[in-house]
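Visitor: Turn this into a structure:
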Amino acid sequence: WLKEGLAQEKIKLGKKGPEVYPISVQPWDMPGYKIPGGDPHGKGGGQVFTIGNATLHKQTHGNFPAQRYIMSCVYEGLQVPMEAGIRIETRYFTKLLMDPRSKAMIRSLFLSMQELAKGARRPAGVAPFQVKKLGILGAGMMGAGIAYVSAQAGMEVVLLDTDQANAEKGKAYSEKLLKKALERGKTTEEKAGKLLGLITPTTNYDDLKGCDLVIEAVFENRDIKAEVTKKSEPMLAEGGIYGSNTSTLPITGLAEASAKPDNFIGIHFFSPVDKMQLVEIIMGKKTSDETLAKAMDYVKQIRKTPIVVNDSRGFYTSRCFGTYVGEGIAMLGEGVPPAMIENVGKMTGMPMAPLALNDEVALDLAYKVREQTKKDLGDKYVSGPADGLLEEMVVKIGRVGKKAGKGFYDYPADGKKKLWPGLSDLVGKSLDPESLEVQELKNRFLYIQALEAARCFEEGVVTDVRDADVGAILGWGFAPWTGGPLSLIDMVGAKEFVEACDRLAQKYGPRFTPSKLLREMASKGETFYGRFAPNKEKAAA
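Guide: Modelled structure (predicted):
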């Protein structure tokens, strides 16, 4: 009867004999029901909530409302009858929906991300393009990662380097990833062997013949990039395109080495390529819409999310990312205790602390990029507060980051990394932590990035609010709870944001000065998603 749904009653054996209840009565409605693990004030339950609450704050730093509300409604709901508990849960859910952080995250991490992944920015009228054979110039970490994800998508990959041993080493990166996948049961020997068979390590440019796409991933040096471009471009198949994986050098300048600059485009990956979801596609001045469409089709083939930006030094992601790590060095130079800088950086919701992130990227790389920028801009270069300290670390004392075992941190072979004790002596001053406002430090980290994102939008480097926000979160890990830097400005309010930045500019320098666009939006009470809504034109039509 129970299986057929015919029973109207159920029987519980009590101490005084059988007790009959309606079939609709749930276990928690029965007399003597005990909560599994104990109630919130019991020994077991109390420990669960105490430890759970500590873990929650450690992981989220209070930035994500959903997790906190879940803990709250469970804690409160377990202390009242079920019907009252459900009402409590409903109220928390409604409160969550009304939270601007929820709206921002849903928009950027769900709606916008899906739209971009499906080709929302792809030019219309261009026939679908499929990369069957891919050439990669440079078998370092980036080239090796691109080879892996491309072979994973079924492409024939030619991995070229100046030395055969280096090319083989690049292929070995895929072997290493596949070995881990096999150990975890995520692939089979047959599939792994097939993927490795698609990657051909070589030093011969003739092996590139017939490539639908060639991606250059060599050192950030114009001369080297120009040389490999001239050697490899003639090997492209008819209708093939050429992409550069540069992270900072302007595409228009690199395209000068190309015989077909309309087929030349920036395809900027992020490390590690197999884990990072974003690909930043950069349009040079002569890049055609057809080339853009083909590049986006390739990104779709490897199942990553593309954003489209226009040419600029550092493009979008590198420009904005640099402000975060640079602000950490600036704080250090002011005498803010290093541990406080790192803790506050993580409290903002960024995935890594700024000084640790500087070490990961490599201080000498940042220094070289800065020197190249100074050389290119000449008198137009504006020095920042981090410049002097960066030069001191790299040039004078040779602490260049994690790869050398010494940077802002020490990296002992037999233990965990720790902040270098000599930082305080290097700076020569140390502020009292009690005299510093944590919220102001958090704002400095977030607002300096949002300001640069707004400048990129005003300059036309980024032309779609979705690209700006999704690119920030996927590209350099901008605090996801904000929905992205432009969403953060909308959340704070343009007027309030501009006023806060003006105060920071007076105290810390012109880098916090709001742009003309932000002041205009502040005066009119506008938002980025109101004034520049991506579907606005379609709606009007």
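Visitor: contacts and neighbour counts: CA atoms only from here.
Guide: Will do.
Visitor: what's Val309 in contact with, if anything?
Guide: Counting by C-alpha atoms under 8 Å, 6 or more residues apart in numbering, Val309 touches 280-283, 315-316, 461-463, 467.
Visitor: ok, so of those, who is nearest Gly239?
Guide: For the contacts of Val309, the closest approach to Gly239 (C-alpha to C-alpha) belongs to Met283, at 17.7 Å.
Visitor: One more sequence to fold, the one below, so I can look at both together:
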Amino acid sequence: MKTIQYALAEESFGKVATITFDEPGSPVNTMCRQWQDDLSEVTAQVLKDREAIQGVILASAKSTFFAGADLKAVMRLTAADAPRVYAEIERVKKNFRTLETLGKPVVSCLNGAALGGGWELALVGHYRVAVDDSKVRFGLPEVTLGLLPGASGVTKMTRHLGLMAAQPYLLEGKTFGPREALALSLVHALVPDAAALRAQALSWIAANPGAQHPWDARDYEIPGGTPASPEVAAALSVAPAMLKKKTRGLYPAPEAILACMVEGALVDLETALRIESRYLARLMTGPNARAMINTFFFNLNAIKSGQSRPSGVPHSKPARVGVLGAGMMGAGIAYAQASRGMATVLKDVSRDKAEAGKAYSARITQPLVEKGRMSPADQASLLSRITATDQVADLAGCELIIETVFERRDLKAQVTQEAEPLLAPGGFFASNTSTLPISSLATASSRPDKFVGIHFFSPVDKMKLVEVIRGRQTDDETLARALDYVQALGKIPIVVNDSRGFYTSRTFGAFVMEGAAMLGEGIPAAAIENAGIQAGMPVGPLAVLDETALSLSVHVLDQTRADFAAENKTYIATPGELLVERMVKELKRPGRAAGGGFYDYPADKTDKTGMSARKSLWPELKPLFEKADVTWDINTLKDRLLYRQAVETARCLSEGVLTTVHDANIGSIFGIGFPAWTGGAMQFIYGMGVDAFIRRADALAAQFGPGFVLTSTVKDAIRQHQPTYC
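Guide: Predicted coordinates for the structure are as follows:
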């Protein structure tokens, strides 16, 4: 069946051709192979009808205008497909150019979102009219998927806005709504609803019979100047270095986009379009695009669409939620809830502590008020939704209560038993613990089937991920309601089955303890930290340990030993754990908050020159740990840090702690900062190639110990969960 419908209609001023996009069996329009063939056919028909028509309208029969490329097809590409991909891109752009150089006015009627290739299709129109709906998004987010807007997006946006002004929309993938598009002259008119689009289009066609794009006029100049302009040249001279600092050379798409913008601005339009096609063909057939598309499109959409949510449970959102503990975590959760319209009861042991927790929301929102992004009335309304209290009775009627108290079993049991009876009928209870098994905490509950883990990450207002942990007795309804609650907060939930450390804390621990183990082997601390940065982690493992507190790691170690002892078992600490324990108990270096750990933190935040003083590695690390005769290379250090996390993730999948690859990939990136260029911890394995990954892990295990060992069961799980794209 055809994906494009073509019709000629007689209007008062002559015939108008309407090209309507309507991909059968799909909720959105995509640039699938059938669409590409249909576009060539329709373009040929328009050429035949050229003398008879007065204009062309581009429209959509879907609720959105156009979604962009067929990403499943992209996932099947390899480097050998590059010549074919280049030819296909060029064919699409040839059809675009044919339509826009007919000498007839072309109007794009934007009834909904137009992203990626959809926005490039919209740019074919000389005139763009859109529905005035703030929920509608336009733009070119290809960079977030490891691609560039190669169906004329880079070339046209640069020529519309200029080399400097176009950068946020191309290098960062910034999207925009209809009103911002109107202010940028990327959209020319807004109408109240889709029914008004055609009339506006016809009116403009009648009034503009000789329409053309600005760059097709003889006197056209790129806004702001070309790369040869002194002002632009000065800015561009530092742009590559700034970009490299941000991407660390691990993300080819932003660098390709910048090169494409600059090179294209130095030549004529047709040459610029060919340059764009070459860059896109290389990216589309490369491993980075496959990794990022897999995770940031398919995996993320799997979570948003509820693929991990138990079926058959009606969706719900709690209207009133209690939070036990008004420290940083509890205060952050209270803000997240209140900002989404949920009534929140924030309880602590004293009214002063509870009010201090509520004040956190005031501190977060005040800058928004000062910048005009939130009205004082909206701020007051948000704060009014938080009730600060020291009275447990105020929790009465809450549909959900979350405890965020200190990581002590006895304390968590106490607050659970105090608060749980106050839940509304049908309510459920949650623990925000990051390490203690949910099933064991649920023993304090009178209804363990209504007890679940909801693990937020700090700071809550910035971190998008939330781990929803299913205890052994947690029922489907409670799990589903917990997922609904997290999504109602605008956050990304992953589902994890109960285990010590769950998924993220366990894998995060593997990362930081591998770094500590390296230090214990005599490898210089600076090399370890640089290896983490070069691999793409946000910061090095020793710095992360300082931020999260070495003393907390020791507390977890002590609790783990006690739990094992209670089961008549002995916990064997890893070399990294033993080194961290020595740092805290012997060397008295508990972490940043307590004055210092692996790093020193200057009390005076300026140095002698008046510049901001920075943290620096503790000088005593060198005589205490560094060994001159130890050999190492940076690539092996990087592999150890990445492979250790990937191996632990695969073990979690094998053990049933994780049940899906999409939860693993999204959790690793958004929860522990696993490098986005890899597509996540499991996609790192699949992108490497399963056999190649296993060979390298085996080699690392032989040299560096059991942390890298892949059992036959784990290897089988890796292969069984490998995704396919049909």
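Visitor: quick revisit: can you pick the most crowded of the contacts of Val309 of the first structure?
Guide: Counting neighbours by other C-alpha atoms under 10 Å, Ile282 leads the contacts of Val309 of the first structure with 32 neighbours.
Visitor: Make sure it is indeed in a helix.
Guide: No. Counting by DSSP: H, G, I helix; E, B strand; the rest coil, Ile282 of the first structure is not found in a helix; it is strand.
Visitor: just to revisit the earlier point, now the contacts of Val309 of the first structure in JSON lines, with distance to Leu446 of the first structure?
Guide: Formatted as JSON lines, the contacts of Val309 of the first structure follow (distance: C-alpha to C-alpha, whole Å):
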{"residue": "Glu280", "distance to Leu446 of the first structure": "21"}
{"residue": "Ile281", "distance to Leu446 of the first structure": "25"}
{"residue": "Ile282", "distance to Leu446 of the first structure": "25"}
{"residue": "Met283", "distance to Leu446 of the first structure": "27"}
{"residue": "Phe315", "distance to Leu446 of the first structure": "19"}
{"residue": "Tyr316", "distance to Leu446 of the first structure": "16"}
{"residue": "Val461", "distance to Leu446 of the first structure": "20"}
{"residue": "Val462", "distance to Leu446 of the first structure": "19"}
{"residue": "Thr463", "distance to Leu446 of the first structure": "21"}
{"residue": "Asp467", "distance to Leu446 of the first structure": "18"}
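Visitor: what's the closest of those to Ser258 of the first structure?
Guide: Met283 (14.5 Å).
Visitor: Please pull up the equivalent of the closest one in the second structure.
Guide: With TM-score structural alignment as the criterion, the equivalent of Met283 of the first structure in the second structure is Arg470.
Visitor: so how far is Ser361 of the second structure from that match?
Guide: 30 Å (C-alpha to C-alpha, to the nearest Å).
Visitor: Give me the number of neighbouring residues for Val267 of the second structure.
Guide: Neighbour count for Val267 of the second structure, taken as other C-alpha under 10 Å: 13.
Visitor: now swap in Gly705 of the second structure and tell me
Guide: Gly705 of the second structure, neighbours per other C-alpha under 10 Å, totals 11.
Visitor: Show me where the stretch 551-700 of the second structure has its helices.
Guide: 575-585, 621-625, 634-655, 661-672, 681-688, 690-704 (DSSP state H, counting those that start in this stretch).
Visitor: Deepest in the core, which of the ones you listed is it.
Guide: When you average the neighbours per residue for each of those (mean count of other C-alpha atoms under 10 Å), helix 661-672 leads with a mean of 25.
Visitor: just to revisit the earlier point, which one of the helices of the stretch 551-700 of the second structure lies nearest to Gly357 of the second structure?
Guide: Closest among the helices of the stretch 551-700 of the second structure, once you apply C-alpha to C-alpha, is helix 661-672, at 23.8 Å.
Visitor: which bit of the first structure covers the closest one?
Guide: Counting by TM-score structural alignment, helix 661-672 of the second structure sits on residues 465-476 of the first structure.
Visitor: From the chain's centroid, how far away is that stretch?
Guide: Computed by C-alpha atoms, centre = their mean, to the nearest Å, the chain-centroid distance of stretch 465-476 of the first structure equals 7 Å.
Visitor: Same check on stretch 516-531 of the second structure?
Guide: 29 Å.
Visitor: What are the buried residues along it?
Guide: Neighbour counts over stretch 516-531 of the second structure (16 or more other C-alpha atoms under 10 Å) mark 516-520, 522-525, 527-531 as buried.
Visitor: and what of stretch 218-225 of the second structure?
Guide: 222, 225.
Visitor: first vs last residue of it, how far apart are they?
Guide: Distance between the two ends of stretch 218-225 of the second structure: 16 Å, counting by C-alpha to C-alpha.
Visitor: So what's the gap between it and the chain middle?
Guide: Distance, centroid of stretch 218-225 of the second structure to centroid of chain: 36 Å (C-alpha atoms, centre = their mean).
Visitor: number of nearby residues for Ala628 of the second structure?
Guide: Count around Ala628 of the second structure with other C-alpha under 10 Å applied: 10.
Visitor: OK, contacts around it?
Guide: By C-alpha under 8 Å, 6+ apart, the residues touching Ala628 of the second structure are Gly522.
Visitor: ok, now how distant is it from Pro575 of the second structure?
Guide: 20 Å.
Visitor: From Glu496 of the first structure, how far out is Asp490 of the first structure?
Guide: 10 Å.
Visitor: Now do the shared contacts for these two.
Guide: With C-alpha under 8 Å, 6+ apart, Asp490 of the first structure and Glu496 have no common neighbours.
Visitor: So which of the buried residues of stretch 516-531 of the second structure sit within helices?
Guide: Among those, the ones falling in helices (DSSP state H) are 516-520, 525, 527-531.
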